[in-house]
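Enquirer: output the structure for:
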Amino acid sequence: MKLFLASGNAHKVRELREIAAAENAALAAQSQLGGQPACPLAFTIESAAVLGGMPPVVEDTGSFLGNARKKARALVPLLPPDGWALADDSGLCVDALEGGPGVESAYFAGPQADSAANLQKLVEVMRGIPAERRGAHYVCVLVLLGAGGREYSVRGECHGRLALEPVGQGGFGYDPLFVPRGFEHTFGELPEAVKRARSHRSAAWRALIEQLAQ
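Expert: So this is what the prediction gives:
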């Protein structure tokens, strides 16, 4: 199954490839332990760049699902006959900000802002907010759309809290500020394998695989 990621973000392509490989390895191990033949799922994840680039999309629907669906639909006309468009829309929802920045996470500091500016703005906005009000969760919605119009959509979440200051160089976006539940270190500090297993994107991918298996 050929999946083309409706994004110009090379990091997302790499992360989804790693997540898919890890989940396939886990599935194969579980099958062997259960006495059944290993049956990893055959996915190829490619960047929209191999189709000529991701068409411009205005993410103005106001929801993760709406934005992901809009991106997937924009890529469908470029798909090969056996291809599927996989779109991701994700963001960080902060309790003290009534769920913000949410769908505006990529533009929190302005339409031209980069991830460093977005992170710094969140640090400043949250300055002085006590620990008990620093709850937050990441959201990822995946939409898988085929050229024939068949659609799958799933949602994954990762809950935790915000540190007082960014710590660590790993991950990207708000990761140096986000401490996942059950840990004392940020995603910026934790090993990639830990983040891969606990992230909102991993949760969404697992949910997608479950839907496809049915």
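Enquirer: for the rest of this, base every contact and every neighbour count on C-alpha atoms.
Expert: Will do.
Enquirer: the residue nearest to residue 23 when sequence neighbours are not counted: neighbour count?
Expert: Closest residue to residue 23 apart from its sequence neighbours, by C-alpha to C-alpha, 6 or more residues apart in numbering: residue 206 at 7.6 Å. By other C-alpha atoms under 10 Å, 18 other residues sit near residue 206.
Enquirer: quick check: buried residues in the strand or helix carrying residue 206?
Expert: Per DSSP states H and E: residue 206 is located in helix 200-213. Neighbour counts over helix 200-213 (16 or more other C-alpha atoms under 10 Å) mark 200, 201, 202, 203, 204, 205, 206, 207, 208 as buried.
Enquirer: need these in CSV with distance to residue 99, can you?
Expert: As requested, the buried residues of helix 200-213 are exported to CSV (distance: C-alpha to C-alpha, whole Å):
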residue, distance to residue 99
200, 16
201, 18
202, 21
203, 19
204, 19
205, 23
206, 24
207, 23
208, 24
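Enquirer: next up, for comparison:
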Amino acid sequence: MKRIIVASNNAHKIKEIKQILEALEFEVISLKEAGINVDVEENGNTFMENAYIKASEIHKLHKEDLILADDSGLMVDVLGGAPGVYSARYAGEHGNDKKNNEKLLAELKGKKIEERTARFVCAMVLITDDERVIKVQGEIEGYIKEELSGGGGFGYDPLFYVPEYEMTFGEMTEEMKNSISHRSRALSKLKEELQKIK
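Expert: Model prediction:
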């Protein structure tokens, strides 16, 4: 069975990717599970640039495996696309969901719901070998609520409201979120490519 190393140590992200790709005959593992301890500097200007930087750095170390990297985040229209590539460290400290959400709410204070349009974006890069690089992107549109709602998910999930479902990502079950999220939309495109290279 071929291995896919996901160039991430984000447990939430790894879990989502494993669940969405489980039907395919690949062993999906994290950097930690692969015994890789590398801190890749993400200095790209776009999600796709960052995903490629991560994938290519890990590919140099593990050429026998497929390498998958994703970079994702939230883009709020009225904030000019912020937090964007800085989503995980919007408030200054990497991965502090509470502070990131507080900063976002402060930035949007007083804005009406129609001014709070946003989208989650997920860019993915899969390097299969030295010759082949597959790039896909998934997005989902929504609004930023005025307060946290729901205890599920991670990051900005309790603030991201999806009108068609009348709930935030934080209020959805894992299965529901995984069926409609930006990451699942990117992964469904990736699945089509993976089926060709089994």
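Enquirer: which position in structure 2 pairs with the residue nearest to residue 23 of structure 1?
Expert: In structure 2, the residue matched to residue 206 of structure 1 (TM-score structural alignment) is residue 188.
Enquirer: residue 74 of structure 1 now?
Expert: Using TM-score structural alignment, residue 74 of structure 1 lines up with residue 57 in structure 2.
Enquirer: how far away is the residue nearest to its match when sequence neighbours are not counted from residue 70 of structure 2?
Expert: Closest residue to residue 57 of structure 2 apart from its sequence neighbours, by C-alpha to C-alpha, 6+ apart: residue 40 at 7.2 Å. For residue 40 of structure 2, the distance to residue 70 of structure 2 (C-alpha to C-alpha, to the nearest Å) stands at 13 Å.
Enquirer: which of the two has more neighbours?
Expert: More crowded of residue 40 of structure 2 and residue 70, by other C-alpha under 10 Å: residue 70, with 28 against 15.
Enquirer: what helix or strand is that one on?
Expert: Using DSSP H and E, residue 70 of structure 2 maps to strand 66-76.
Enquirer: which helices and strands sit right next to that strand?
Expert: Here strand 66-76 of structure 2 touches strand 2-6, helix 47-61, strand 117-127, going by 3 or more C-alpha pairs under 8 Å, 6 or more residues apart in numbering; DSSP states H and E.
Enquirer: quick one: the residue most central in space within structure 2 from residue 101 of structure 2, how far?
Expert: Geometric centre of structure 2, nearest residue: residue 72, 3.6 Å, by C-alpha atoms, centre = their mean. When distance is defined by C-alpha to C-alpha, residue 72 of structure 2 is 16 Å away from residue 101 of structure 2.
Enquirer: what's the answer for residue 75 of structure 2, then?
Expert: Residue 75 of structure 2 is 13 Å from residue 101 of structure 2, by C-alpha to C-alpha.
Enquirer: and residue 68 of structure 2, by the same measure?
Expert: Going from residue 68 of structure 2 to residue 101 of structure 2 by C-alpha to C-alpha gives 28 Å.
Enquirer: in the lengthiest helix in structure 1, what's buried?
Expert: With secondary structure taken from DSSP state H, structure 1 has its longest helix at helix 10-33. Residues of helix 10-33 of structure 1 classed as buried by neighbour count (16+ other C-alpha under 10 Å): 12-13, 15-25, 27-29.
Enquirer: which residue is most remote from the mean position of structure 2?
Expert: residue 110 (28.3 Å).
Enquirer: quick one: map that residue onto structure 1.
Expert: Under the alignment (TM-score structural alignment), residue 110 of structure 2 pairs with residue 128 in structure 1.
Enquirer: its match: what secondary structure?
Expert: Secondary structure, DSSP: H, G, I helix; E, B strand; the rest coil: residue 128 of structure 1 is coil.
Enquirer: state the distance from it to residue 136 of structure 1.
Expert: Relative to residue 136 of structure 1, residue 128 of structure 1 is positioned 16 Å away (C-alpha to C-alpha).
Enquirer: and if you look at residue 168 of structure 1?
Expert: Per C-alpha to C-alpha, residue 168 of structure 1 is found 18 Å from residue 136 of structure 1.
Enquirer: who has more neighbours out of the two?
Expert: Shown here are residue 168 of structure 1 and residue 136; by other C-alpha under 10 Å, residue 136 has more neighbours (24 against 14).
Enquirer: pull the contacting residues for that one.
Expert: Taking C-alpha atoms under 8 Å, 6 or more residues apart in numbering, we find residue 136 of structure 1 in contact with 92, 93, 94, 95, 159, 160, 161, 162, 178.
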